[in-house]
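A.B. asks: How does the following fold in three dimensions:
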Amino acid sequence: MSITAQSVWNNCLEFIKDNIQPQAYKTWFEPIVAVKLTDNALSIQVPSKFFYEWLEEHYVKILKVSLTKELGENAKLVYIIKMENTYGNKIPFTEKIPSANRTALKSQDVDVPLNNKNPELRNPFVIPGIRNVKIESQLNPNYSFENFLEGDSNRLARSAGLAVAAKPGGTSFNPLLIFGGVGLGKTHLAHAIGVDIKDKYPEKTVLYISAEKFTQQYIDAVKKNNRNDFIHFYQIIDVLIIDDVQFLSGKTGTQDVFFHIFNHLHQNGKQVILTSDKAPVDMQDIEQRLLSRFKWGLSAELQNPDFETRVSILKNKLYRDGVEMPDDIVEYVAKNIKTNVRELEGAIISLIAQSSFNKKEITIDLARIIVEKFVKNTKREVSIDYIQKVVSDYFQMDIDTLQSKTRKRHIVQARQLAMFFAKKFTKASLASIGSQIGKRDHATVLHACKTVDNLSSTDKQFRKYVEDITKKLSI
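C.D. replies: Below is the predicted model:
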């Protein structure tokens, strides 16, 4: 039997799997692809430079041992890093990124160079007229890594956050973009990174600001003819955290000024951390040159937490508040509230409050009443799996057929409808929707949504499909 890259890597994986935690294996080794075997050198492809650095830092010994077992003492491991360049197409890089591919980082002009420091620098966070350039971080110390519990839904984002906090501006994930739906912990994680950096590097200037406040400051600066001072102020920040960056959508002046600030910070090795409710590819009315910069680093998605993570979150919340609650009640709440962390904690707070105010013991019956009210007043999020089931049932086909590669018209239309409703009823990214509906890419989902919109306005029968399925999903 001939030795191939895949067979060597499979044997390595068997060894690695037996020697590390299952979750670590799933996160850091399952995404790796064996590419080629040349003499004693095995080439593997990893999803990003972040992966390469993490493997080198945490798993280099076990990789060396496993590969030596397979290929002998002269074994070599070559990393091929799949990452996006500034134009959005994917290029494989080996080991390190050639400097020729980094020219875009150095070619941008910045409005106000730092070598022209103004001793009367205006700080938009202080009262006008008071000369004070001391910058308060605007961070909430209650948002820490300790109370941001790790689970499958957030492991990559949390790991990336820890790596950035350990070496701000010194990793390949700059910017770090954390994206996901409402109440999943984007703001908490962004603050946690900032708080950790302030603890480790007290001399660094860290600033957290919402994109809305940043925009307002820029408008004020333009009114007062202080645009250059505004840019100059943000250029002295070491770690800039901007929350809800999607708020810059359609605001061309603010996008332009942020573009210059971002370039200056990035070129000078400063760290930028962004949060958004959607992935860069799904952002509307954001300039292409800015979106390409968002893709330079790492985009990490926060997803809805699974049952075990929800239980851990609740138990951690109760422990921090010094409250005891029976496990069966905690599990009942976790089982019935699945949408996001904020609603989960809100339900448990309501339960404690009801028990305290009405002097009632916390029981399953009380939990049921609270959860029913809570869920009733909360718009339920329909899952992509449920949407596929509803659409498949409607067209009397099974889900495998819906997800298949066939180009039969009625199956293609059903698949496009499933994608359309997934975009409409869930907060999942286009890439995530495509991945779950037949392993398609985000461009296919975008095309599907446009096709459904067009057919709905021109085809009476198709419009009925949309109306019928909308009713089924809205029940």
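
A.B. asks: Please make it C-alpha for all contacts and neighbour counts, starting now.
C.D. replies: Will do.

A.B. asks: Identify the residues contacting the top strand by length along the chain?
C.D. replies: Identified as the longest strand of the chain according to DSSP state E is strand 76-84. Residues lying outside strand 76-84 but in contact with it, judged by CA atoms under 8 Å, 6 or more residues apart in numbering, are 40-49, 52, 67, 90-95, 295-296.

A.B. asks: One more pass at 6 Å, please.
C.D. replies: When contacts are taken as CA atoms under 6 Å, 6 or more residues apart in numbering, the neighbours of strand 76-84 outside the stretch itself are 41-49, 90, 92-95.

A.B. asks: do the same with stretch 416-427
C.D. replies: Among residues not part of stretch 416-427, those counted as contacts by CA under 6 Å, 6+ apart are 181, 384, 388, 445, 448-449.

A.B. asks: how close does the residue nearest in space to the middle of the chain get to residue 431?
C.D. replies: Closest to where the C-alpha atoms of the chain average out (CA atoms, centre = their mean) is residue 301, at 2.4 Å. Noted for residue 301: a distance of 11 Å to residue 431, by CA to CA, to the nearest Å.

A.B. asks: contacts for stretch 20-38?
C.D. replies: Where contact means CA under 6 Å, 6+ apart, the residues beyond stretch 20-38 that reach it are 5-6, 43-46.

A.B. asks: Over to the residue nearest to the centre of the chain. Which of the three states is it?
C.D. replies: What DSSP: H, G, I helix; E, B strand; the rest coil gives for residue 301 is strand.

A.B. asks: try residue 108
C.D. replies: Following three-state DSSP, we place residue 108 in the coil state.

A.B. asks: To compare with the earlier structure, here is another sequence to fold:
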Amino acid sequence: MDVTAQSVWTNCLSFIKDNIQPQAYKTWFEPIVAVKLSDNALSIQVPSKFFYEWLEEHYVKILKVALTKQLGETAKLVYVIKMENTYGNKQPFTEKIPSSNRSALKSQDVDVPLNNKNPELKNPFVIPGIRNVKIESQLNPNYSFENFLEGDSNRLARNAGLAVANKPGGTSFNPLLIFGGVGLGKTHLAHAIGVDIKDKYPEKTVLYISAEKFTQQYIDSVKKNNRNDFIHFYQIIDVLIIDDVQFLSGKSGTQDVFFHIFNHLHQNGKQVILTSDKAPVDMQDIEQRLLSRFKWGLSAELQSPDFETRVSILKNKLYRDGVEMPDEIIEYVAKHIKTNVRELEGAIISLIAQSSFNKKEITVNLAKEIVEKFVKNTKREVSIDYIQKVVSDYFQMDVSTLQSKTRKRHIVQARQLAMFFAKKYTKASLASIGSQIGKRDHATVLHACKTVDNLSSTDKQFRKYVEDLSKKLSL
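C.D. replies: Okay, here's the model as predicted:
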């Protein structure tokens, strides 16, 4: 490599480093290599077309100033775009781009079109019309460990999250897969880990994204022939958080690209955090090679919070909002809303709103009114507790009888139906369903579902049970 080119570029970097954020410098300038200096044109090598477009979009002015300081007004910049051999074009190609003015950048004859103003591909996380100078983490700072209260239902997942936040990529919890039903705090905990990492390690690039958005970006990159840039973008992330990874089910192309990204990150000591509504063992249409990688680290389940935890969650919520409420009201709400944390907090917000807007005193009767309306309005998110109650009422038995160890045929069938509908109407894992319906294991739940399917097709009376219960549960 030409010594002069190196010295010019070193001086440019020194100026650039003083004028941009450290994280942006690390991400976008450290990977650049000076190649040669010829006819007052400095050639720099960048790892992908995406990199080149990002620099051209966001750092052209500072590059122009830095280069002009070193080489004068006639300075030119040549990008040598060298794709990574693993995925891309082995033949590097060059673009001559004068750094003297922005309009010249637009009109120059180059192989890569420079008039594409769509920001989606240049950075998948830029909202159209907004120009970011760094990779935004997409994290919600309101989701913190401080307001994610610990209880028996989440202790393992929360403590594993804290360990990962203290030493991202440096624990055996890589990947960390957090799974559980709707509204139990998977997204909250994933954000909390990311927020804590950003606080402790501001130089690290942390990115939160839903699996649905990741898939859409991948599809767009294929359409626009930018798959290599898409892969490269994700390979430079230090901590990747993907929410609702079960969304990748059946999407073989996205699974394939995620497999390569995951391997790269894992091999380079980067942290991967995933959330899912199912345990790996219950995921359908996910390739075996991906499932095996999900199991490399730790899979931690979030379960429905117990009564004490629900009371603590409500008290914490009220404290944060600066609202006082009698213990009997808090306990009433906690006792009657067991499904998930989201419903729990939603009910208490509704109660506060009713009280303040309608100038009503917060009483048990008002709480009862709100809770009944709230549960009715959120009935579509059917809980396992609710299913057990409906099935028990239908067969005229107590829930405790349904959950008991007895092998009496009519009780066993009722229990199997409860498990069948829990699998059908909730997003809980088989293990979670089993533990809530009489402390059974996931194999028992699987057997119950198969039995219900078989009996429905062979036994007319049993088929009527299924139809009646379906109507009751889908109201």
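
A.B. asks: Closest to residue 62 of the first structure out of the contacts of stretch 20-38 of the first structure?
C.D. replies: Each of these was scored against residue 62 of the first structure by CA to CA, and residue 44 proved nearest at 15.2 Å.

A.B. asks: What about residue 199 of the first structure, how many residues nearby?
C.D. replies: Other residues near residue 199 of the first structure number 11, with proximity taken as other CA atoms under 10 Å.

A.B. asks: is it fair to say it lies in a strand?
C.D. replies: No: note on residue 199 of the first structure: no strand contains this position according to three-state DSSP, which reports helix.

A.B. asks: how about it, what does it touch?
C.D. replies: Neighbours of residue 199 of the first structure in contact, by CA under 6 Å, 6+ apart: none.

A.B. asks: again, but for residue 270 of the first structure
C.D. replies: Neighbour list for residue 270 of the first structure: 169, 238 [criterion: CA under 6 Å, 6+ apart].

A.B. asks: redo that, cut-off 8 Å
C.D. replies: With contact taken as CA under 8 Å, 6+ apart, residue 270 of the first structure is in contact with 168-169, 237-239.

A.B. asks: Could you narrow those residues to those that are also in contact in the second structure?
C.D. replies: Mapping the contacts of residue 270 of the first structure onto the second structure (both residues aligned by sequence alignment, their matches' CA atoms under 8 Å) leaves 168-169, 237-239 still in contact.

A.B. asks: Same list (those residues) but as CSV, adding secondary structure.
C.D. replies: Putting these into CSV (three-state DSSP) gives the following:
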residue, secondary structure
168, coil
169, coil
237, coil
238, coil
239, strand
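
A.B. asks: Please produce CSV containing those residues, extended by distance to residue 311 of the first structure and neighbour count.
C.D. replies: As requested, these are arranged in CSV below (distance: CA to CA, whole Å; neighbours: other CA atoms under 10 Å):
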residue, distance to residue 311 of the first structure, neighbour count
168, 32, 24
169, 35, 21
237, 38, 20
238, 37, 21
239, 33, 26
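
A.B. asks: Kindly indicate which of those residues lies nearest residue 148 of the first structure.
C.D. replies: residue 168 (19.5 Å).

A.B. asks: is it true that that closest one touches residue 197?
C.D. replies: Yes: with contact defined as CA atoms under 8 Å, residue 168 of the first structure reaches residue 197; the gap is 7.5 Å.

A.B. asks: any idea how far residue 56 of the second structure is from residue 129 of the second structure?
C.D. replies: Following CA to CA, the distance that separates residue 56 of the second structure from residue 129 of the second structure is 17 Å.

A.B. asks: do the same with residue 371 of the second structure
C.D. replies: With distances taken as CA to CA, residue 371 of the second structure is found 43 Å from residue 129 of the second structure.

A.B. asks: So for these two, which residue has more residues nearby?
C.D. replies: More crowded of residue 371 of the second structure and residue 129, by other CA under 10 Å: residue 371, with 23 against 9.

A.B. asks: Name the SS class of that one, please.
C.D. replies: helix.

A.B. asks: which residues in the stretch 101-250 of the second structure form strands?
C.D. replies: For the stretch 101-250 of the second structure, the strands defined by DSSP state E, counting those that start in this stretch occupy 176-180, 206-210, 239-243.

A.B. asks: average offset between the last one and the first structure?
C.D. replies: I take that to be strand 239-243 of the second structure. For strand 239-243 of the second structure, the mean distance to aligned residues of the first structure following superposition is 0.5 Å (mean CA distance after the TM-score superposition for the first structure).

A.B. asks: And for the second one?
C.D. replies: Average distance, strand 206-210 of the second structure versus aligned residues of the first structure after superposition (mean CA distance after the TM-score superposition for the first structure): 0.6 Å.

A.B. asks: do the first one as well
C.D. replies: Compared with the first structure after the fit, strand 176-180 of the second structure shows a mean deviation of 1.0 Å (mean CA distance after the TM-score superposition for the first structure).

A.B. asks: quick one: that strand aligns where in the first structure?
C.D. replies: Here strand 176-180 of the second structure aligns to the first structure at residues 176-180, judged by sequence alignment.

A.B. asks: How far away from the center of its chain is the matching stretch?
C.D. replies: For stretch 176-180 of the first structure, the distance between its averaged C-alpha position and the chain's averaged C-alpha position is 3 Å (CA atoms, centre = their mean, to the nearest Å).

A.B. asks: Stretch 204-219 of the first structure too?
C.D. replies: The gap between where stretch 204-219 of the first structure is centred and where its chain is centred comes out at 21 Å by CA atoms, centre = their mean.

A.B. asks: Show me what counts as buried in that stretch.
C.D. replies: Of the residues in stretch 204-219 of the first structure, those buried under the neighbour-count criterion (16 or more other CA atoms under 10 Å) are 205-212, 214-215, 217-219.

A.B. asks: what's the first-to-last distance across that stretch?
C.D. replies: Terminal residues of stretch 204-219 of the first structure are spaced 27 Å apart (CA to CA).

A.B. asks: okay, that stretch sits on what stretch of the second structure?
C.D. replies: The alignment of stretch 204-219 of the first structure onto the second structure (sequence alignment) covers residues 204-219.

A.B. asks: re earlier: is it possible to export the contacts of residue 270 of the first structure to CSV including distance to residue 277 of the first structure?
C.D. replies: Shown next, in CSV, are the contacts of residue 270 of the first structure (distance: CA to CA, whole Å):
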residue, distance to residue 277 of the first structure
168, 23
169, 24
237, 24
238, 24
239, 21
